[in-house]
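> Give the three-dimensional model of this entry:
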Amino acid sequence: MIIFLLKRLLQAVVVMFIISLIGFTIKDSLGDPVREMVGESVSEEEREALREKLGLNDPFIVQYGRFLKGAVQGDLGQSYFYKKPVTDVILSKLPATLELVFGATLIIIFFSVPLGVYCAIKPRSWLTKFIMGASIVGISVPVFLTGIFLMFIFGVILDYLPVFGRGELISVWGPWETGLFTLDGLAHLILPSITLSSLMLPLFIRLIRSEMTEVLHSEYIKFAWAKGLDKYRIWFRLALKNTMLPVITVGGVQIGTMVAYTILTETVFQWPGMGFMFLEAINRSDTPLIIGYLVFVGLIFVITNTLVDLIYGFIDPTIKVAGGK
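Next comes the predicted model:
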């Protein structure tokens, strides 16, 4: 276990290095941050003085070295627009994004497991054909179209649910505010969560169906039928347990992916999370915030993948997470 964690730590360092290097490589093509900060009326001499003050005229290797030195100490730089440390800006937007991912994850788990299992157990039923057909449609429709459709139906025509913002928030821990404990906050969360889940829900239904079907045709399941075991015990205690092993692996990775996928959903619903912040940073050429976001999302990927491997090892003790025999 210690060897595994050390390997993961080394991989994390390499991943963070590559992401930050890519971010610094493309940052000059994202626009001139000085122009966004001062506008058109400021003279070229004043702009040049500001570039010098911000260190934008320094060679690439000097700027990158300065960033790495600060990043090791937890300092990702200063946001040009917010005039605050990048870490503080990201952490202030993080609760909104985590709420959205949490809501979408609950929807995916609640619907994908029973629907996927049903489709495997009853492969020829009309409901299975409908579910599989609907999953193809769900995979094909872009997330922003799903969001706009839901907004139009439930927000404009029916006027049942709010279509932008987070609603009423309460403080739960210092600056951490959430809408999960207010009715208005939950109402604002419904449509964005459904929209974000539409990316992964069809994939998980098809994945669970495929894995469950394969397990149901395995030899030990045939042996269980031959012994006369109860069908529910075979389906839910034997088959489902082994079905969920690869699903957990894929699921953990996809949950990390959803943090990055929130960009479109947050934009459509004006959800004030990290994805919406990232697009605003690009429009404003706020390069420290752009690079900080990329590094932070990369770190989330590393952490989620590591946790998935650990959970996988606990569920199936025959697997050695450290690579041992």
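
> Please count neighbours and contacts with C-alpha atoms only from this point.
Noted.

> list the buried ones in the helix or strand containing Ile303?
Using DSSP states H and E, Ile303 falls within helix 287-315. The neighbour-count check on helix 287-315 (16 or more other CA atoms under 10 Å) flags 287-306, 308-313 as buried.

> Repeat that for stretch 151-161.
Applying 16+ other CA under 10 Å to stretch 151-161 flags 151, 155, 161 as buried.

> Quick one: distance of the helix holding Ile303 to the chain centre.
Relative to the mean C-alpha coordinate of its chain, helix 287-315 is positioned 10 Å out (CA atoms, centre = their mean, to the nearest Å).

> ok, now stretch 100-119?
Taking CA atoms, centre = their mean, the mean C-alpha location of stretch 100-119 is offset from the chain mean by 15 Å.

> Next: stretch 141-160.
Offset of stretch 141-160 from its chain centre (CA atoms, centre = their mean): 22 Å.

> Quick check: end-to-end length of it?
23 Å (CA to CA, to the nearest Å).

> repeat for stretch 49-63
Separation of the first and last residues of stretch 49-63 by CA to CA is 17 Å.

> Select the longest helix from the protein.
helix 86-121 (DSSP state H).

> Pull out the buried residues from stretch 32-52.
32-34, 47, 50-51.

> again, but for stretch 116-127
For stretch 116-127, by 16+ other CA under 10 Å, it's 116-121.

> next up, for comparison:
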Amino acid sequence: MGRYLVRRLLLLVPVVLGAATIAFALVLLLPGDPAIALLGQEVSGSELARFRHLLGLDRPIPIQLGLYFLRMARGDFGTSVTLHTPVLGLISSTLPATLELAVASLVLAVGCGIPLGVFAARRRGRFPDTLAMLVAQLGVSVPVFWLGILLILLFAVKLNWLPSFGRGVPLIAAIATGNLTGLTDSFRHLLLPAVTLAFFNLALLSRVTRWALLEVLEEDYVRTARAKGQRERVVLTRHALRNALLPVVTIVGLQFGSALGGAVVTETIYGWPGMGRLVVQAIGQRDFPVVQGAVLVLALLFSLVNGVVDVLYAFIDPRIRYE
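Below you'll find the model as predicted:
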């Protein structure tokens, strides 16, 4: 296991380099001159040349890429050209909000999706199974932006139960200080964005859980356990569910990674001050250092999540051997 962990860590190096190269290339492929976009069309030629030199845009692309790698290796993500703030500071101030939203949505998706899939599998072909799969089909079909707007109209505008914008008190800070008022405020602001982001993942997770569990329930060792007279609950939890978790864990890992970088729409709808919203604003303002830094951090987090998922396989299924 130790050698496997070392190999996984070493594999992060080319992944991060590839992500950094893609982020660098995407910025180059965006239309227009970033210097003109930032300074305006009326800027003088000398001022434009000075600004391009400041950004390093007047150098050959291979040199720009090499300097970019060197800065990343030193932890220097550059400075935002619009906010005049270090990019690393912007990322560190918005990443906790994105992690909070991603974890909350994942807890909702796992806490509801897996039981729903198990419930449907145990009642295969009956009305509860059909109803559960209809809910799952609805979840994978409804656009995120439409669901977010619908929830805002219902719970914020019509019923006035929950806020529709902003983050409120950070959840970890409220828990650490024992601030019950702040904790309530945090949950009130977090609920709608988390439900919006979790709905698709919940639906997908329930379908995968149902499919995986039905496959396992047809295995010979499950029939043997039933033939020995074991109760159905014991057969389900001890023999079937654990072996059905491999594809489920894979989906959960992918969902958490995608929630980190794919919460752009949700964060924009609810004004959630996370990295997705930061990237959208940076793209609109052509703030390339922010875009590059955010893409690199998200790629690194996604790779770490996938590595954790791979390690979990060994604990779920003893048949898997890494050495």
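
> got CSV for the buried residues of stretch 32-52 of structure 1, with secondary structure and distance to Ala134 of structure 1 too?
Below are the buried residues of stretch 32-52 of structure 1 laid out as CSV (DSSP: H, G, I helix; E, B strand; the rest coil; distance: CA to CA, whole Å):
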residue, secondary structure, distance to Ala134 of structure 1
Asp32, coil, 45
Pro33, helix, 45
Val34, helix, 49
Arg47, helix, 55
Leu50, helix, 55
Arg51, helix, 54
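
> Out of those residues, the closest to Val268 of structure 1 would be?
Pro33 (25.5 Å; CA to CA).

> So the nearest residue in space to the closest one that is not next to it in sequence versus Ile170 of structure 1, what's the distance?
Spatial nearest neighbour of Pro33 of structure 1, excluding adjacent residues (CA to CA, 6 or more residues apart in numbering): Ser285 at 4.9 Å. When distance is defined by CA to CA, Ser285 of structure 1 is 32 Å away from Ile170 of structure 1.

> For the longest helix that structure 2 contains, buried residues please.
Looking across structure 2 with DSSP H, the single longest helix is helix 180-217. Of all the residues in helix 180-217 of structure 2, those buried under the rule 16+ other CA under 10 Å are 182-183, 185-214, 216-217.

> ditto for stretch 63-82 of structure 2
By 16+ other CA under 10 Å, the buried positions in stretch 63-82 of structure 2 come out as 64-65, 68-69, 72, 77-81.

> What of stretch 237-253 of structure 1?
Applying 16+ other CA under 10 Å to stretch 237-253 of structure 1 flags 238-240, 242-245, 247-249, 251-253 as buried.

> ok, and what's touching stretch 32-39 of structure 2?
The contact list for stretch 32-39 of structure 2 (CA atoms under 8 Å, 6 or more residues apart in numbering) reads 43, 48, 51-52, 82, 285-286.

> does the nearest residue to Asp309 of structure 1 once chain neighbours are set aside sit in a helix, a strand or a coil?
Closest residue in space to Asp309 of structure 1, ignoring its immediate chain neighbours: Val321 at 6.6 Å, by CA to CA, 6+ apart. For Val321 of structure 1, the secondary structure call by DSSP: H, G, I helix; E, B strand; the rest coil comes out as coil.

> Compute the number of surrounding residues for Val321 of structure 1.
20 (other CA atoms under 10 Å).

> so who does the residue at minimal distance from the centre of structure 2 touch?
Note on structure 2: the residue nearest the mean C-alpha position is Ala259, at 1.9 Å, using CA atoms, centre = their mean. By CA under 8 Å, 6+ apart, the contact set of Ala259 of structure 2 is 102, 197.

> Surely it forms part of a helix?
Yes - under three-state DSSP, Ala259 of structure 2 falls within a helix.

> which residue lines up with it in structure 1?
In structure 1, the residue paired with Ala259 of structure 2 is Met258, using TM-score structural alignment.
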